[in-house]
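1. the following comprises the amino acid sequence and a computationally predicted model.
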Amino acid sequence: MPWVHEHYHVTADPAQTIVGGLSYGGLAAAFVGLRASEIFGNVLAQSGSFWWDKDPEEDIQQESIIQQFITSPRLPLRFYLEVGLKEDWRWIYMVGCNRHMRDVLVLKGYEVHYSEFNGYHHHVSHRGSLADGLLALVGKEPEIEVKDGAIDR
């Protein structure tokens, strides 16, 4: 983020900054929010792999991201979670684990926008809803302030 701020005119306000991802990327986005809420105040997780709780290389059980949110203090974060109703396969119940994550976050007092759609675990299923998530999290137009005749957003 320091490099981005140095090279681009973007906000440093966590309330206007989103980290997001799809599948494992959604899991990673939630983890980044948990560990860096002072930078990213919004998490957009499309079909987050919230079922994951072990290192596949070493088969070592680790604390799931859901459990980490249960045991951590509430942070200044907002969430957009979505999952396709046809995403369940083998032993992974994507709908259930995303609903569980949503319920935990709501019980902890987080603002959560949640959506289910009639689709599969594929980037094509999420392409239209990415904008929905962005708008839900920071979709309002920033207030315009005039300073010395110049517009500042």
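-> Looks like it arrived, so ask away.
2. can we go C-alpha only for contacts and neighbour counts from here?
-> Fine.
3. scan this protein for its longest helix.
-> helix 94-107 (DSSP state H).
4. name the helices or strands packed onto whichever helix or strand comes after that one?
-> Where DSSP states H and E defines the elements, the next helix or strand beyond helix 94-107 is strand 111-117. For strand 111-117, the packing partners by 3 or more Cα pairs under 8 Å, 6 or more residues apart in numbering; DSSP states H and E come out as strand 78-84, helix 94-107.
5. and the longest helix of the chain, what does it pack against?
-> helix 65-71, strand 78-84, strand 111-117.
6. what about versus this one:
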Amino acid sequence: MRDLPPRVPRPAPPLTLPTPAHDASLSPRVTSLDDGLSAVTFSWRGQAEEVRVLANKLTHDTDAAVMERTGDLWHRTYVVRDGWRASYRLSVDGTAIADPLNPRVWQGFSIAETTPPSPWLAARAEPLHELSRQTIGWRYDPVRPPRGTLVVLDGEHWVDDLPVMLDNLIEAGELPPVTAWLVESGPDRVGRLTCNPEFVDALPYEGATVIAGQSFGGLTAVYAAHRRPDRFVAAVSQSGSFWWPNGPEPEWLTGELSPSAPPVVHLQVGTDEWALHGPTARIGERLQGTYREYEGGHDRYCWRNELATGLITAYAS
């Protein structure tokens, strides 16, 4: 990104290790290693022909997702960098299930992480907001007079987490009181979130507004800041789909950005999202703002833990 050093890819850690002997009553088990690495061991017990670990982009090699078998115990150990987290399932003979040995379940997925969850997601005893259903999604109103506006795309996925996060950030003074619009994507998500000018022009705003999104929503957040700089002063883009569209002319938005008036964007992408690193680096060269890599993949659980960092940066700039 402008005025920032270029991204220097870090060498990947070793992919897998032999699974150490352990009591497979709890999965996964995390063991600290040297040099900022951890070993994460997944286990499953039962009769099956094949068991796989389904964690987004944990491995490039599909065969490395297959768990090893010792009797009726299936196991696989991966080496990850400290700070890594993921939502995952197990595939048992082709059927995806939550990990029965893992008590941590979120939205039907099991959770593995080598770092504590974001403190901004801790529920408060009493909410500090009102949340109302609107035609376009939901509206968050803080109890204090608002001094800013936030638009979050794919709002149906944020109804539980975003109000808690904003309550905590505002109460701690990390964000000004904001009115937030959780804009629902609906069944035509791809049509709405692929640089659709009609959709962007219809988004709510009031005063200086920040917009945030993930995947196609991350693409559209940057597009909105580019198309309507009179409305959106900054964007937070998590794992943006900047490769779009498929075909002979990919990365359309990168070519559309004006070098003379680059939008302010705070980019986030997972270290495991190898397919996104090139497009993200290329669009980053045409933007103002910041760049952050988190340890993980294309994973909504990662996004919920990282969004607060992007919002704090956006409102501080």
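-> Received, thanks. In this text, all values refer to a predicted model and were calculated from it rather than measured experimentally.
7. which of the helices and strands packed on helix 94-107 of structure 1 is buried the deepest?
-> Of all these, strand 78-84 has the most neighbours on average by mean count of other Cα atoms under 10 Å, namely a mean of 24.
8. mean deviation of it from structure 2?
-> Overlaying structure 2 shows strand 78-84 of structure 1 at a mean distance of 0.7 Å from the equivalent residues (mean Cα distance after the TM-score superposition for structure 1).
9. give me the residues contacting that strand.
-> Here strand 78-84 of structure 1 makes contact (Cα atoms under 8 Å, 6 or more residues apart in numbering) with 41-48, 94-95, 98, 102, 110-121, 125, 133, 136-137.
10. can you name the residues of structure 2 that that strand overlays?
-> Aligned by TM-score structural alignment, strand 78-84 of structure 1 falls on residues 264-270 of structure 2.
11. distance to residue 34 of structure 1 added to the helices and strands packed on helix 94-107 of structure 1, as a markdown table?
-> A markdown table is the format used below for these (distance: least, Cα to Cα, whole Å):
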| stretch | distance to residue 34 of structure 1 |
| --- | --- |
| helix 65-71 | 7 |
| strand 78-84 | 11 |
| strand 111-117 | 14 |
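12. and of these, who's closest to residue 5 of structure 1?
-> strand 78-84 (22.0 Å; Cα to Cα).
13. corresponding residues in structure 2 for stretch 113-129 of structure 1?
-> Going by TM-score structural alignment, stretch 113-129 of structure 1 sits over residues 290-306 in structure 2.
14. after superposition, how close is whichever helix in structure 2 runs longest to structure 1?
-> Ranked by residue count, the top helix of structure 2 under DSSP H comes out as helix 300-316. Once the two are superposed, helix 300-316 of structure 2 sits an average of 0.9 Å from its aligned residues in structure 1 (mean Cα distance after the TM-score superposition for structure 1).
15. so which elements touch that helix?
-> strand 85-92, helix 161-171, strand 209-214, strand 232-238, strand 264-270.
16. now do it and strand 288-294, the angle between them.
-> Here the directions of helix 300-316 of structure 2 and strand 288-294 differ by 150 degrees (axes from the mean of the first three to the mean of the last three Cα atoms, to 10 degrees).
17. what comes up buried for helix 300-316 of structure 2?
-> By 16 or more other Cα atoms under 10 Å, the buried positions in helix 300-316 of structure 2 come out as 300-311, 313-315.
18. which of those sits closest to residue 146 of structure 2?
-> residue 315 (13.3 Å).
19. what do we get in structure 1 for that closest one?
-> Match for residue 315 of structure 2 (TM-score structural alignment): residue 138.
20. how close does its match sit to residue 98 of structure 1?
-> Counting by Cα to Cα, to the nearest Å, the gap from residue 138 of structure 1 to residue 98 of structure 1 is 21 Å.
21. ok, residue 62 of structure 1 next?
-> With Cα to Cα as the criterion, residue 62 of structure 1 and residue 98 of structure 1 are 18 Å apart.
22. neighbour-wise, which of those two wins?
-> The neighbour comparison of residue 62 of structure 1 against residue 98 (other Cα atoms under 10 Å) goes to residue 98, with 26 against 11.
23. tell me which residue of structure 2 matches up with that one.
-> With TM-score structural alignment as the criterion, the equivalent of residue 98 of structure 1 in structure 2 is residue 280.
24. surely that match meets residue 244?
-> No - the pair residue 280 of structure 2 / residue 244 is not scored as a contact, 11.3 Å apart, by Cα atoms under 8 Å.
25. mind checking what secondary structure residue 296 of structure 2 has?
-> Applying DSSP: H, G, I helix; E, B strand; the rest coil to residue 296 of structure 2 yields a three-state assignment of coil.
26. residues touching residue 257 of structure 2, list them.
-> So residue 257 of structure 2 contacts 226, 286 (Cα under 8 Å, 6+ apart).
27. from residue 285 of structure 2, how far off is it?
-> Residue 257 of structure 2 is 10 Å from residue 285 of structure 2, by Cα to Cα.
28. and residue 44 of structure 2, by the same measure?
-> For residue 44 of structure 2, the distance to residue 285 of structure 2 - Cα to Cα - is 45 Å.
29. distance between the ends of stretch 207-219 of structure 2?
-> With Cα to Cα, one end of stretch 207-219 of structure 2 sits 22 Å from the other.
30. ok, residues contacting that stretch?
-> Against stretch 207-219 of structure 2 from outside (Cα under 8 Å, 6+ apart): 148-154, 190, 193-195, 220-221, 224-225, 231-242, 298, 303, 314-315.
31. got the buried residues for it?
-> Result for stretch 207-219 of structure 2 [16+ other Cα under 10 Å]: buried residues 209-219.
32. which ones are touching the residue nearest to the match of residue 98 of structure 1 when sequence neighbours are not counted?
-> Once flanking residues are discounted, residue 280 of structure 2 sits nearest to residue 242: 6.3 Å by Cα to Cα, 6 or more residues apart in numbering. For residue 242 of structure 2, the contact set (Cα under 8 Å, 6+ apart) comprises 219, 251-254, 276, 279-280, 283.
33. go again with 6 Å.
-> Listed by Cα atoms under 6 Å, 6 or more residues apart in numbering, the contact partners of residue 242 of structure 2 are 219, 251, 279.
34. now the residues you listed in TSV, please, with extra columns for distance to residue 136 of structure 2.
-> Supplementary listing: those in TSV, determined by distance: Cα to Cα, whole Å:
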residue	distance to residue 136 of structure 2
219	19
251	28
279	30
